[in-house]
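Novice: Sequence and predicted structure, then a few things I'm wondering about:
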Amino acid sequence: MAPETRNYRYLALVCHTLLIAWIVIWQFLLTTTHAYSLVFIAIMYVVPILLPYKGVIQGKPYTHAWANFVVLFYLMHGCTVAYAVPAERWYAGIEILLCTGMFIGCAAFARKRGRELGLGIIKLKEEMKQEKAYFENRK
């Protein structure tokens, strides 16, 4: 693995781990009034971010790619809270920062590692050449 790819992997892993910890701390320790039960909060806030965690720890490019879809939920949550709840604006700022770091790390790692492993999508021009050569050689 190239050093730059490894750095993006570490960025994704560290931000993912810190985001999990931050969500738990924020929702269970820092927020004093809960509109929902703690079980519902755990299911809605903690479980989704845990789903891609095993693949991120293992360094799987595909998991890093789809983890970005999960982290967008937390980015939306952070932006909404930052706008709507002035008392928790700093908490939301930390969430937004961690989400941004995780998103950048996951996207860059998935792209770079996928290319290193030869998992990239070939360009249409290249595919057309391959098909043309295949059908010309078949005759």
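Specialist: Looks like it came in fine.
Novice: drop to CA atoms for contacts and neighbour counts, all remaining ones
Specialist: Fine.
Novice: Tell me the helices and strands packed up against the helix ranked longest in the chain.
Specialist: In the chain, ranked by residue count with DSSP state H as the criterion, the top helix is helix 89-116. On a contact count with 3 or more CA pairs under 8 Å, 6 or more residues apart in numbering; DSSP states H and E, helix 89-116 meets helix 3-25, helix 61-84.
Novice: Turn the ones you listed into TSV, columns for mean neighbour count.
Specialist: Shown next, in TSV, are the helices and strands packed on helix 89-116 (neighbours: other CA atoms under 10 Å):
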stretch	mean neighbour count
helix 3-25	19
helix 61-84	18
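Novice: One more to weigh against that first structure:
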Amino acid sequence: MTTQLARMLALTGYFGLMLWVILWHGFISPSPHLSVTFMLILWLPWLLIPIKGMLKGNPYTHAWAVYMLMPYFLHAGVLLWVDEGERWLAAVELLLASTMFIGNMYYAKLRGRELGLSIRKKKKAEH
């Protein structure tokens, strides 16, 4: 995988997930019990936190942004299991979150190498 392909996957998953959250909770299947505004406030701000670093191509931002995907993975996984009516919506969410995850991980690794960044290995203790 090339750095450019990894970045493209990361940004496609990122902006796709952001758009999907808006479409799903705002238009396709709004919650019958909670307001659209509340749902968007619940699901969207987490995706806005890394936007500056993602747009700049900062490998550190790409690396830590994967942790912000956990609620989306969990949400999609639970709905795939329990809600037949929204299963396809959850499958799209899972696909986009996975695309962002894979793109971010490879981009952080490849771009980090290009920039000479690394995580130092712990020295082995001599006995």
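Specialist: Great, that's in hand. Note that this is a predicted model, so its numbers are computed, not measured.
Novice: And the longest helix of structure 1 against structure 2, how far off on average?
Specialist: After superposition onto structure 2, the average distance of helix 89-116 of structure 1 to its aligned residues comes to 0.6 Å, using mean CA distance after the TM-score superposition for structure 1.
Novice: Now do whichever helix or strand comes after that helix: distance to the chain's middle.
Specialist: Sequence-wise, the next helix or strand downstream of helix 89-116 of structure 1 (DSSP states H and E) is helix 124-138. Once both centres are worked out by CA atoms, centre = their mean, to the nearest Å, helix 124-138 of structure 1 turns out to sit 36 Å from its chain's centre.
Novice: before we move on, what about stretch 2-15 of structure 2?
Specialist: Mean-position distance between stretch 2-15 of structure 2 and its chain equals 11 Å (CA atoms, centre = their mean).
Novice: Under the alignment, what does Ile57 of structure 1 map to in structure 2?
Specialist: In structure 2, the residue paired with Ile57 of structure 1 according to TM-score structural alignment is Leu55.
Novice: could you list every residue that touches its match?
Specialist: Residues near Leu55 of structure 2 by CA atoms under 8 Å, 6 or more residues apart in numbering: none.
Novice: Save the helices and strands packed on helix 89-116 of structure 1 as a markdown table, and put in distance to Glu136 of structure 1 too.
Specialist: As requested, those are exported to a markdown table (distance: least, CA to CA, whole Å):
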| stretch | distance to Glu136 of structure 1 |
| --- | --- |
| helix 3-25 | 40 |
| helix 61-84 | 35 |
